[in-house]
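J.: give me coordinates for this.
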Amino acid sequence: MHESLFQSFVLIFAGAALIASVALYTRQPLLVAYIALGALLGPYGMGLITNLTLVTEMSHIGIIFLLFLLGLDMQPKALFSVLKKATIIGLISSALFALTGYLIGHLFGFTHTENLIIGMAMMFSSTIIGIKLLPTTVLHHRHTGELMVGLLLLQDFIAIICLMILYSGDVGEVQLSKLGFTLITLPLLSTFAYLFVRYVLLKLIHKFDRFHEYIFLLAIGWCLGLAELAELAGLSPEIGAFIAGISLATSPIAQYIAISLKPLRDFFLILFFFSLGARFDLGLLSDVLLASIVLAAAILIIKPLAFRFLLGRQSETPALAWDIGFRLGQISEFSLLIVFVASNAALIGEKASVLIQATAIITFLVSSYIVIFNYPNPIAVNDKLRRD
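T.: Below you'll find the predicted structure:
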């Protein structure tokens, strides 16, 4: 059927309200409900929503707002301090996860190029799940939250390099000129953000802070504007949004902006999880079901163990190391972007694409359950674990 954007929104949000109610009554996590709704209504389910292009593009805004709000909660000095500790852990763990993906892909008969891309997709953990299940008021200003953010940011930088390799159309070969340009652009963009906030934005906020609508509009414009500027400069919009947030973190109005934008963030994140479920082709699942189960199980086991060992070597407590390990025990939305780029470049076949998508969904679901039922989070079904 041909559906309008309005009809799609009616189905998505009315359906999400209904299935979320059922999920809460049955004590299930809401993220699972949104993904299930996408699979049910999408082109491979009932086929009520078939045009996912616009919905998927809009859902990406949720990730951008998520990183912006995260930046608002981070003090620059604390961030640089934690990045020093996270770098070694992030590099070693990413290499281990890539090797795991490559070997399992090889075991199930995928090509060398496909195995490389499967390995790439396994390196990263989900920013959305990791941060959305992290209590804002409890952990963002504590060492656990800061360390998680450092690891996720480092993974974002690695992901950018991987995407540059894929965009070049030749896995294993990177365009050094583009890479050098990116490495130069990052500090320049950060400097621009700092100066613009100090000499323009803060003065505007101070002069017109009585007009809440204007502050709301200014925050959105700054977030999306710097995200777009980052993308034009060869970085990702997510990094641009994070820089936009952290450049405002020392402002006395930062927390007001964060609270104001949370409903807008959640609106777009519902679209993200819906589109994730809707894009999954169930018809091809049987061909890669065993491989996806083995790969997902390996990731769900190896990631917590790796972070527990590496963080323990950095003198972190066992409780904190296990906490972070399980929160980062899935693959990432970047993995799905890698699938999209690699498929368009004809670097992987449909089976390898479905394998990575199935692994993403399985690890998203299982790791969400693990965190929701065992660690403090905003959507816990147990009142003792629920932290906003």
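J.: drop to CA atoms for contacts and neighbour counts, all remaining ones
T.: OK.
J.: mind listing the helices for the stretch 101-250 of the chain?
T.: 112-122, 127-132, 136-139, 143-167, 176-196, 202-208, 212-232, 237-247 (DSSP state H, counting those that start in this stretch).
J.: wait, which of those helices is closest to residue 283?
T.: Closest approach to residue 283 among the helices of the stretch 101-250 of the chain (Cα to Cα): helix 112-122, 20.5 Å.
J.: ok, the residue minimising distance to the centre of the chain to residue 250 distance?
T.: By Cα atoms, centre = their mean, the mean C-alpha position of the chain lies nearest to residue 127, the distance being 3.1 Å. Taking Cα to Cα, to the nearest Å as the measure, residue 127 falls 23 Å from residue 250.
J.: do the same with residue 70
T.: To residue 250, residue 70 is 13 Å away according to Cα to Cα.
J.: looking at those two, which is more packed in?
T.: residue 70 (22 against 15; other Cα atoms under 10 Å).
J.: next, the contact list for that one, please.
T.: Counting by Cα atoms under 8 Å, 6 or more residues apart in numbering, residue 70 touches 242, 245, 246.
J.: please apply the same query to residue 234.
T.: By Cα under 8 Å, 6+ apart, the residues touching residue 234 are 178, 181, 182, 185.
J.: name the nearest residue to the second one, sequence neighbours excluded.
T.: Okay, so that is residue 181. Nearest non-adjacent residue to residue 181, counting by Cα to Cα, 6 or more residues apart in numbering: residue 234, 7.7 Å away.
J.: does residue 384 count as helix, strand or coil?
T.: coil (DSSP: H, G, I helix; E, B strand; the rest coil).
J.: next, count neighbours for it.
T.: Residue 384 is flanked by 10 other residues according to other Cα under 10 Å.
J.: from residue 375, how far out is it?
T.: Residue 384 sits 10 Å away from residue 375, going by Cα to Cα.
J.: wait, residue 66 touches residue 263, no?
T.: No. Applying Cα atoms under 8 Å as the test, residue 66 and residue 263 come out as separate, 10.9 Å apart.
J.: of those two, who's got more company?
T.: Remark: of residue 66 and residue 263, residue 66 carries more neighbours, 27 against 11, as counted by other Cα under 10 Å.
J.: quickly find the element holding that one.
T.: helix 53-72 (DSSP states H and E).
J.: list the buried ones in that helix?
T.: Buried residues in helix 53-72, defined by neighbour count with 16 or more other Cα atoms under 10 Å: 55-56, 58-72.
J.: before we move on, what about stretch 259-269?
T.: Those would be 261, 265, 266, 268, 269, for stretch 259-269 by 16+ other Cα under 10 Å.
J.: want to throw these into CSV with distance to residue 170 and secondary structure?
T.: As requested, the buried residues of stretch 259-269 are arranged in CSV below (distance: Cα to Cα, whole Å; DSSP: H, G, I helix; E, B strand; the rest coil):
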residue, distance to residue 170, secondary structure
261, 40, helix
265, 36, helix
266, 37, helix
268, 33, helix
269, 33, helix
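J.: and this one, so I can compare the two:
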Amino acid sequence: MESGSITFAFFLIFSGAAVLASVALYTRQPILIAYIALGALIGPYGLGYVTDLNLLSDIAHFGIIFLLFLLGLDMQPQALIATMKKASWVAIFSSLAFFSIGYSVAWAFNFAHTEAIIIGAAMMLSSTIIGIKLLPTTVLHHRHMGEMMIGLLLIQDVIAIFVLLVLLSGDLGQFDYMILGKTVIALPIFIGISVLVVKYILLKLIKAFDRFHEYIFLLAIGWCLGMAEAAHLVGLSAEIGAFIAGISLATSPISQYIAINLKPLRDFFLVLFFFSLGARFDLSLLIDILLPAIVLATLILIFKPIIYYGLLRNVSERKPLAWDIGFRLGQISEFSLLIAYVAAGASLIGTEASHLIQATAIITFIVSSYIVIFNCMTPIAVSDRLRRD
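T.: From the prediction side, this is the model:
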């Protein structure tokens, strides 16, 4: 995508996505698969019509930020705190189990020790985008299952931040504990400041000018992106900043109006995210990592639901809920892709290890989407019985 051709690139992406999405819906396939397939088809390793993936990835990152902001708007702080106390043990023990699976498979296929550690770390996480995009907003976000899923994903986000801090130090053995300490101290201060700003500034502005819908829209976007950037500056992730921005507004009576009006904007950026996921993958390297990727993805898809089920049952969750959460979180994460990119950029892993993580992400994203769409309530289910918005 050369300078001045971003309009042409967007034309290809969204027109192509519309065509493939139509085919997917007529053939009763998950619509997310169409976006990934389009990226592989017209990206730099396919026909080469769209090549500036760094720009698209930066733009697509907004989709994740808005997704977390909308999640926060749908949550009540008291319920989330209570749920996270229970979810913390599940998240920690499940992460250790998934790390062991990733490390063992990487070691069995003769990857270096450092590469095996990073591959294991990438397997610990589940996808916020897949898990939440396929979760019915009005049906489940206010139920216990939605609260438990979000609690698990938020704790995993903290784990992902820790892993990225280690990788960004440039050496697994030279971690900067000052950075970690700064992050741990910054989180409660950040939350406190956001609550005060909402209480004494934002809510007063909303009350004064709530009849001007355009102003409320701009205020919400500014608050979301401002908190995301502030979180990044203090060592947290932009995603956590956006979530805190949303949950601090959740008690406002206008929160649902904001959530409804931002959904189209979120979906616009998420199309770009899944497109860039398919476009980033170098198909020419697939033959070198195909077998370990299939083995690793198969183990993740089998054992993630089972491990989540066992741990959730151990904290007294009902059987149907435990299985439902297990299948919805039965893939690896977009943070796993970020771990692969950062580790490869720091020369901690080679190209094959990076592509193993990427291939495993794509396989688990696709298969997990099929499992959820054909068996669970979701906004894009192919069955009318399961379709819930």
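J.: which one of the buried residues of stretch 259-269 of the first structure is nearest residue 45 of the first structure?
T.: Nearest to residue 45 of the first structure among these, with distances taken as Cα to Cα, is residue 269, at 21.0 Å.
J.: I'd say the closest one and residue 59 touch.
T.: Yes. Between residue 269 of the first structure and residue 59 there is a contact under Cα under 8 Å: 6.0 Å.
J.: give the residues shared as contacts by those two.
T.: By Cα under 8 Å, 6+ apart, no residue touches both residue 269 of the first structure and residue 59.
J.: which of the contacts of residue 234 of the first structure are buried?
T.: 182, 185.
J.: mind putting the contacts of residue 234 of the first structure into TSV with distance to residue 112 of the first structure?
T.: Shown next, in TSV, are these (distance: Cα to Cα, whole Å):
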residue	distance to residue 112 of the first structure
178	25
181	29
182	28
185	33
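J.: ok, so of the contacts of residue 234 of the first structure, who is nearest residue 157 of the first structure?
T.: So of the contacts of residue 234 of the first structure, ranked by how close each gets to residue 157 of the first structure (Cα to Cα), first place is residue 182, at 10.0 Å.
J.: please list all residues in contact with the residue sitting furthest away from the middle of the first structure.
T.: Centroid-distance maximum for the first structure: residue 207 at 35.3 Å, with Cα atoms, centre = their mean. Taking Cα under 8 Å, 6+ apart, we find residue 207 of the first structure in contact with no residue.
J.: the second structure: which residue goes with residue 316 of the first structure?
T.: Alignment note (TM-score structural alignment): residue 316 of the first structure maps to residue 317 of the second structure.
J.: apart from its chain neighbours, what residue comes closest to residue 95 of the first structure?
T.: residue 123 (7.1 Å).
J.: apologies, that question was intended for residue 251 of the second structure.
T.: Spatial nearest neighbour of residue 251 of the second structure, excluding adjacent residues (Cα to Cα, 6+ apart): residue 76 at 7.0 Å.
J.: pretty sure the one you found is touching residue 249, no?
T.: No. Between residue 76 of the second structure and residue 249 there is no contact under Cα under 8 Å: 9.5 Å.
J.: more crowded one of those two?
T.: Legend: neighbour count by other Cα under 10 Å for residue 76 of the second structure and residue 249, higher for residue 249 (28 against 16).
J.: that one matches what in the first structure?
T.: Using TM-score structural alignment, residue 249 of the second structure sits opposite residue 248 in the first structure.
J.: same question for residue 70 of the second structure.
T.: With TM-score structural alignment as the criterion, residue 70 of the second structure matches residue 69.
J.: gap between its match and residue 265 of the first structure?
T.: Using Cα to Cα, one gets 9 Å for the distance from residue 69 of the first structure to residue 265 of the first structure.
J.: same check on residue 50 of the first structure?
T.: 24 Å.
J.: do residue 166 of the first structure as well
T.: According to Cα to Cα, residue 166 of the first structure stands 29 Å off from residue 265 of the first structure.
J.: how far apart are stretch 288-298 of the second structure and its match in the first structure?
T.: With mean Cα distance after the TM-score superposition for the first structure, stretch 288-298 of the second structure departs from the first structure by a mean of 0.3 Å once superposed.
J.: which stretch of the first structure lines up against that stretch?
T.: Structural correspondence for stretch 288-298 of the second structure: residues 287-297 of the first structure, per TM-score structural alignment.
J.: nearest spatial neighbour of residue 191 of the second structure, skipping sequence neighbours?
T.: Spatially, and ignoring its direct neighbours in sequence, residue 191 of the second structure is nearest to residue 244 (6.7 Å; Cα to Cα, 6+ apart).
J.: give the aligned range of stretch 327-346 of the second structure in the first structure.
T.: Counting by TM-score structural alignment, stretch 327-346 of the second structure pairs with residues 326-345 of the first structure.
J.: how far out from the middle of the chain is the matching stretch?
T.: Distance of stretch 326-345 of the first structure from its chain centroid, counting by Cα atoms, centre = their mean, to the nearest Å, is 9 Å.
J.: now do the buried residues in it.
T.: 326-336, 338-339, 341-343.
J.: span of that stretch from start to end?
T.: Terminal residues of stretch 326-345 of the first structure lie 33 Å apart, using Cα to Cα.
J.: now do the counterpart of residue 161 of the second structure in the first structure against residue 331 of the first structure, distance only.
T.: With TM-score structural alignment as the matching criterion, the partner of residue 161 of the second structure in the first structure is residue 160. The gap separating residue 160 of the first structure from residue 331 of the first structure is 16 Å, by Cα to Cα.
J.: what lines up against residue 45 of the first structure once you look at the second structure?
T.: That one, residue 45 of the first structure, aligns with residue 46 by TM-score structural alignment.
J.: swap in residue 268 of the first structure?
T.: Aligned counterpart of residue 268 of the first structure in the second structure: residue 269 (TM-score structural alignment).
J.: leaving out the residues flanking it, which one is nearest to its match?
T.: Leaving aside its sequence neighbours, residue 269 of the second structure sits nearest to residue 63 (Cα to Cα, 6+ apart; 4.2 Å).
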